[in-house]
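*Asks:* coordinates only, no sequence provided:
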């Protein structure tokens, strides 16, 4: 194996998962990137006997054709991932039923109960049944790679065996507490593992609800209440991870939970038995594949789920804790007053997911870190409007695909950053000019988030990039595209102005694309902000002559802080108090250039650079203040 070590990437935008911090909490500070792998021996004789047995059994459940049903089966029953399962994953997550199709303690409970029922019918003594099931689950856990939920179930089974054998005066909650403490002693970092936290919560709910369940005479009522409680306890974490809440998940989760024990899990177990012991019957599984391939299960829900999706952004800590407080209260009210529970649920969820987002009484500007590129999000007070200036973007690094835009860059960087800010639709999008580092993510963005108005220059409209846009225009969720001719000034509303400077399009100037940049002035309550695109030094003087009435005390420097922009003339004219620089960390252009930084320092203008700080956000309250994602390390 050949490769190299590198540092894990930190979070560079607000609210996103910080992989570097996650690994650091586990004592991991470097990762090994494999560049070349050489296979010495394809045989299994070098493996220890248990591993050979495991490999043999796992190979038995694989078929030449993967199929949709088999891919879900391999993940749910055997913890084996696949490309088809990864394709299903977003849809399952949107439905809120992803946890049903990943091995957990819930599935082990199901297998355990079915085995117990079988052994009891055979007349076996209880202690023998419990012992046999324990060793069976132990072997099964070895086959599927020891997931957290399965580890906990095994420990609880062993605890119950010891408790019953020696008549120990402990409850199941006592056992769970001891097991959790032991796990944390040996590996305290699992506290930061979402699977462990959710698994722990679900087990507590099951244990606390068991006495109530024994009093219920209707199994469906028990399953309904238990599913509701599990959903209430898992929702806050899932909302915080996905930046969205969908009330329709209540219906989908309750529906699938009803079918899961009765239909899905028995079929999954039957599939395993066929693959292991009756492989000649495996062609029967193709009918299940055809059912799933038709997307009956997911396709019919798409429109309804998209309509009911509420994009929350990153929740405040108080909202997060309030949701968990309600989840605990629900356990109390569920057995006493279901009307009070329903009323409380509607009220709390309405306040957190509908009322709180519109109660932000200030404008805010976020310079999104899209690497070496530009993307700025403006959100007005009371959540009235959301504007985006440029989208960022980049070309693929693959030499064989030279000149091809990386269409996944938006899904990895821009769209998650916007979702974390609570953006569900964009009122206006300004594409300053057609350079890929400013517009490359436009198509993917337009296919994902609805955009009311798009503003482009005449030069951008005639560019080769916009030829690509025309080819996919029918797939874009865009209401209208507005073209600004050179020399025009558009007053969009009382806060936003867009200008296109006079420009001779017949000139064959290498900087013509940069000089065609649309300019944008945003007037907030306490500050005014100017976005310059990639305007060159020469065109900055044209800006001062053509728009002498414009003033701004915050400027985003042109061309990522390049020495070809941000002239002394411009800085002297506007005299900004603060400058933003949008540049990639350790970019090979050397942006921002030292000449520009010296100009800023000479005029005592403070500046903030995304290449060093990650995303930057200006909060337009009295006096104004700025926050950044983090202070990133510089490389020597």
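*Replies:* Yep, it's here. What you see is a predicted model; the values in this text were computed from it and never measured.
*Asks:* contacts, neighbours, all on C-alpha from now
*Replies:* Noted.
*Asks:* in stretch 491-505, what's buried?
*Replies:* Buried residues in stretch 491-505, counted by 16 or more other CA atoms under 10 Å: 496, 497, 498, 499, 500, 501, 502, 503.
*Asks:* Serialize these to JSON lines and add fields for secondary structure and distance to residue 269.
*Replies:* As requested, the buried residues of stretch 491-505 are exported to JSON lines (DSSP: H, G, I helix; E, B strand; the rest coil; distance: CA to CA, whole Å):
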{"residue": "496", "secondary structure": "strand", "distance to residue 269": "61"}
{"residue": "497", "secondary structure": "strand", "distance to residue 269": "63"}
{"residue": "498", "secondary structure": "strand", "distance to residue 269": "62"}
{"residue": "499", "secondary structure": "strand", "distance to residue 269": "65"}
{"residue": "500", "secondary structure": "strand", "distance to residue 269": "65"}
{"residue": "501", "secondary structure": "coil", "distance to residue 269": "68"}
{"residue": "502", "secondary structure": "coil", "distance to residue 269": "71"}
{"residue": "503", "secondary structure": "coil", "distance to residue 269": "70"}
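*Asks:* distance to residue 60 for the residues you listed - can I get that in a markdown table?
*Replies:* Listed next are the buried residues of stretch 491-505 as a markdown table, based on distance: CA to CA, whole Å:
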| residue | distance to residue 60 |
| --- | --- |
| 496 | 64 |
| 497 | 65 |
| 498 | 64 |
| 499 | 66 |
| 500 | 66 |
| 501 | 68 |
| 502 | 70 |
| 503 | 69 |
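*Asks:* for residue 365, which three-state class applies?
*Replies:* Following DSSP: H, G, I helix; E, B strand; the rest coil, the label given to residue 365 is strand.
*Asks:* ok, back up a step: of the buried residues of stretch 491-505, which pair is most distant in space?
*Replies:* 496 and 503 (22.0 Å; CA to CA).
*Asks:* quickly note the distance from the residue most central in space within the chain to residue 15.
*Replies:* A centroid search over the chain (CA atoms, centre = their mean) returns residue 242, at 5.0 Å, as the residue closest to the centre. Separation of residue 242 from residue 15 (CA to CA, to the nearest Å): 10 Å.
*Asks:* take a look at this one as well, against the first:
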């Protein structure tokens, strides 16, 4: 019900109706009445929660001044960027905020801070952005799972001079957050990787430094290890019981103390979903037995905690960690008496659909590793992390074991066993989950296994060998990146990679977050099962066209790189090439008349060797099933005019406007000579350059040329399907514009 209301789909409707039919088939009128009342209540509650979220959302960017209450453990310093979760007092809500640190000493103060402080701020606030590309991470939904709807870009931030009244509960929470930050500062002094693993497993804190380790675990299909990381709650409770028993403290007193400790540790542990699930189950079990004299089963406590979680944060149903945590914990509870091998196989079968839906890849070794890794993680990794963190005398020994463990995982992750599968449709995710349930029930196993394997193979082939071709103008913000692929993925070309112009000069300002080349371009390619490009064409040297080249090359194999003649000699390009995974002999300089390894691509510019500037931009014509498409990089007006003088008969149907719609490109005589039937403009939202320029848009209107802008429409697609070519965009995903290109 939460899923249907917050993200409607017909697959969800079918699942919901199937569930209702199953309840009706029980034949119990009492169960049916209770179910009906619960459905009415829950649907009403989710609608109400959603309305409150929408009411709090600030749709249009607004200038604001106000106060933020900030706990020291709820912000992260990344280079010169401060990422904050804080309570906005005037708005009576929690917000995500960003602030650019101005000085190195200011950064040091933030890193050392351990107190809850109220700050005054000024800046701009707006609802958290939606994704603008297909399969892009939905950050708005992620923040909604934490009951956050707005984001603030802070311009000025300083400690508040006025005292803000706070309740006893607020002061208690502030103290617990203070303790957590002190613990984090202590753990940061431990050797690596003990420090990073202790932060994420014990305190639920994940830094950028942990991404490399986590990426190796992800490649092995073992992401669920951190979804089940609440297993250390078992160690915590067992340790307290053992200690109190030796101190001759009664069982009743012990349970009272544990009931107090569990919620406190929940806050100290960062309130992560997996941790709160584990704490909640232990807490409910103790409460029911102690105060209500009821012994509830682990399944019942699991169910109750899930309901409480969804009541508090309905959008957490979309969180990958929450999905894995609750699903795999349920599988563990239902298979207590199963062998390690059978349990590993079942955990794998249930996790595959969710992992493919979220990461698009799977490792052939995962089934084997699942059998081995769960006891390895539970009886070696977790004890080493706990003991190494709490007992300084054994820290080095525990860290040595962890170093070897991480090295083993890294070595295995480097095996060529990882499969880029792509993102399956939602129908198949539900279908595979249903098959996994039937397999666990134990009937018709051979038929079900055969059906499972054949369906995975069918979907794999469907994703990797599409029946249609497409040109995808990716919304990369202020930059350019375009994908061209033919049916069955016979030919795959990427023109430019996007990238941000960096003005950072000092080392302390360097940020470690992923580039949008990884999170948008490579993410889209992987979601379509694309792990290799036949060619990458870099039109010129500007960072907003080539900046993401190194980061993309580490995720996607690139066979050939084409650059305008002369650019391959530039130190800036050579610097990027060294940082990439591309070898020098795979770089090919081109100019007019040069042939490349695709007969549908015709190089029209540059005419001679240059410096990779705007004037030297690679201009290429692509024949897309009889529809000529032109890509001009950032070519300036003078060279546009020279181009049509050289090629007076050049005409195109689809024109990718030069220089993001700047007035320095798209000369009226150039546009008039080409006579395009449609224009595409790639530019960032509210960019500092004012792209696209009104002069350029007026030129298009004067020549009666319709256009789409990525800043307004997001990803734009030109699709060849069933012998027809249609244009669609991400913002209007259900609206497809047809044009006659004959």
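*Replies:* Everything's here; your move. Computed from a predicted model, the values in this text were never measured in an experiment.
*Asks:* can you give me the TM-score here?
*Replies:* Scored against TM-score structural alignment, normalised by the length of the first structure, the superposed chains reach a TM-score of 0.81; 599 aligned residues with a CA RMSD of 3.9 Å.
*Asks:* please name the residues that touch the corresponding residue of the second structure for the residue nearest to the centre of the first structure.
*Replies:* Using TM-score structural alignment, the partner of residue 242 of the first structure in the second structure is residue 359. For residue 359 of the second structure, the contact set (CA atoms under 8 Å, 6 or more residues apart in numbering) comprises 423, 527.
*Asks:* cool, the one 5 residues further on as well?
*Replies:* When the contact criterion is CA under 8 Å, 6+ apart, the partners of residue 364 of the second structure are 417, 418, 419.
*Asks:* from these, which would you call buried?
*Replies:* Applying 16+ other CA under 10 Å to the contacts of residue 364 of the second structure flags residue 418 as buried.
*Asks:* would you turn the contacts of residue 364 of the second structure into a markdown table with secondary structure and distance to residue 405 of the second structure?
*Replies:* Putting the contacts of residue 364 of the second structure into a markdown table (three-state DSSP; distance: CA to CA, whole Å) gives the following:
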| residue | secondary structure | distance to residue 405 of the second structure |
| --- | --- | --- |
| 417 | coil | 19 |
| 418 | strand | 20 |
| 419 | strand | 23 |
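*Asks:* mean deviation of the host helix or strand of residue 140 of the first structure from the second structure?
*Replies:* Using DSSP states H and E, residue 140 of the first structure sits within helix 126-144. Superposed on the second structure, helix 126-144 of the first structure shows a mean distance to its aligned partners of 5.3 Å (mean CA distance after the TM-score superposition for the first structure).
*Asks:* quick check: next helix or strand after that helix?
*Replies:* Following helix 126-144 of the first structure in sequence, per DSSP H and E, is helix 148-166.
*Asks:* pull the distance from the helix or strand following that following helix to the chain's centre.
*Replies:* Downstream of helix 148-166 of the first structure, the first helix or strand assigned by DSSP H and E is helix 172-186. Distance of helix 172-186 of the first structure from the chain centroid (CA atoms, centre = their mean, to the nearest Å) equals 31 Å.
*Asks:* likewise for stretch 42-60 of the second structure?
*Replies:* 24 Å.
*Asks:* same check on stretch 56-73 of the first structure?
*Replies:* 28 Å.
*Asks:* got it, and stretch 721-731 of the second structure?
*Replies:* Here stretch 721-731 of the second structure is found 26 Å from its chain centre; the criterion is CA atoms, centre = their mean.
*Asks:* so for it, what gets flagged as buried?
*Replies:* 725, 726, 727, 728, 729, 730, 731.
*Asks:* helix, strand or coil for the corresponding residue of the second structure for residue 300 of the first structure?
*Replies:* Aligned counterpart of residue 300 of the first structure in the second structure: residue 411 (TM-score structural alignment). Three-state call for residue 411 of the second structure (three-state DSSP): helix.
*Asks:* how many other residues sit next to residue 411 of the second structure?
*Replies:* As a burial measure, residue 411 of the second structure scores 11 neighbours (other CA atoms under 10 Å).
*Asks:* just residue 558 of the first structure next, same as before
*Replies:* 26.
*Asks:* what's it aligned with over in the second structure?
*Replies:* Residue 558 of the first structure maps onto residue 658 in the second structure, by TM-score structural alignment.
*Asks:* next: residue 79 of the first structure.
*Replies:* Aligning on TM-score structural alignment places residue 79 of the first structure opposite residue 204 in the second structure.
*Asks:* neighbours of that match, just the number please.
*Replies:* So residue 204 of the second structure, with other CA under 10 Å, has 23 neighbours.
*Asks:* for the residue nearest to the match of residue 558 of the first structure when sequence neighbours are not counted, what are its contacts?
*Replies:* Leaving aside its chain neighbours, residue 658 of the second structure sits nearest to residue 634 (4.8 Å; criterion: CA to CA, 6 or more residues apart in numbering). With contacts taken as CA under 8 Å, 6+ apart, residue 634 of the second structure has the following neighbours: 539, 540, 614, 615, 617, 658, 659, 660, 665.
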